[in-house]
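Q: make a model of this:
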Amino acid sequence: MAEKKAFVLRVSPEMLKELEKWAQEDFRSVNGQIEYLLSEALKKRKRAGGKGKE
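A: Below you'll find the predicted structure:
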């Protein structure tokens, strides 16, 4: 597995609460949920022919 890089993400308390709820529903950690959502967004962007196809 590729090495992962840590970084700080600032979100509002309301957004964090919703992410925690969503992650729990999907049986993921909040970090795992955010990673999943970003991965899906990148896949969607590539399928749509968006910039960043490198």
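
Q: going forward, measure contacts and count neighbours with C-alpha atoms only.
A: Fine.

Q: just checking, what packs against the longest helix seen in the chain?
A: Longest helix in the chain by number of residues, with DSSP state H as the criterion: helix 30-47. Applying 3 or more C-alpha pairs under 8 Å, 6 or more residues apart in numbering; DSSP states H and E, we find helix 30-47 packed against helix 13-25.

Q: please provide the structure for the following sequence as well, for comparison with the first:
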Amino acid sequence: MASKKSFPLRLDPILYQALERWAADEFRSVNGHIEYLLREALRREGRLPSPHGLRREEEEKDAD
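A: Predicted coordinates for the structure are as follows:
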């Protein structure tokens, strides 16, 4: 398993409570849910490498 980077994160208490409820609804820890949300946002924006190691922009450029 790859190691993970740890860092402190300060959140507004109301935001944390909302994340806590949402994470519980999805059967995830708050930390796991934050990581899931960030990964999904990055994926949607094409900022995560694709399974082939290419970013979305590179794939689109290759398609031209």
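
Q: for the two chains, what TM-score is obtained?
A: Scored against TM-score structural alignment, normalised by the length of the first structure, the superposed chains reach a TM-score of 0.83; 49 aligned residues with a C-alpha RMSD of 1.8 Å.

Q: follow-up on the earlier one: the longest helix of the first structure vs helix 13-25, what angle?
A: Between helix 30-47 of the first structure and helix 13-25, the angle comes out at 90 degrees (axes from the mean of the first three to the mean of the last three C-alpha atoms, to 10 degrees).

Q: helix 30-47 of the first structure: how far from the chain's middle?
A: 5 Å (C-alpha atoms, centre = their mean, to the nearest Å).

Q: could you list the buried residues of that helix?
A: Val30, Gln33 (16 or more other C-alpha atoms under 10 Å).

Q: report the central residue of the first structure.
A: Ile34 (2.7 Å; C-alpha atoms, centre = their mean).

Q: how much space separates that one from Leu19 of the first structure?
A: 8 Å (C-alpha to C-alpha, to the nearest Å).
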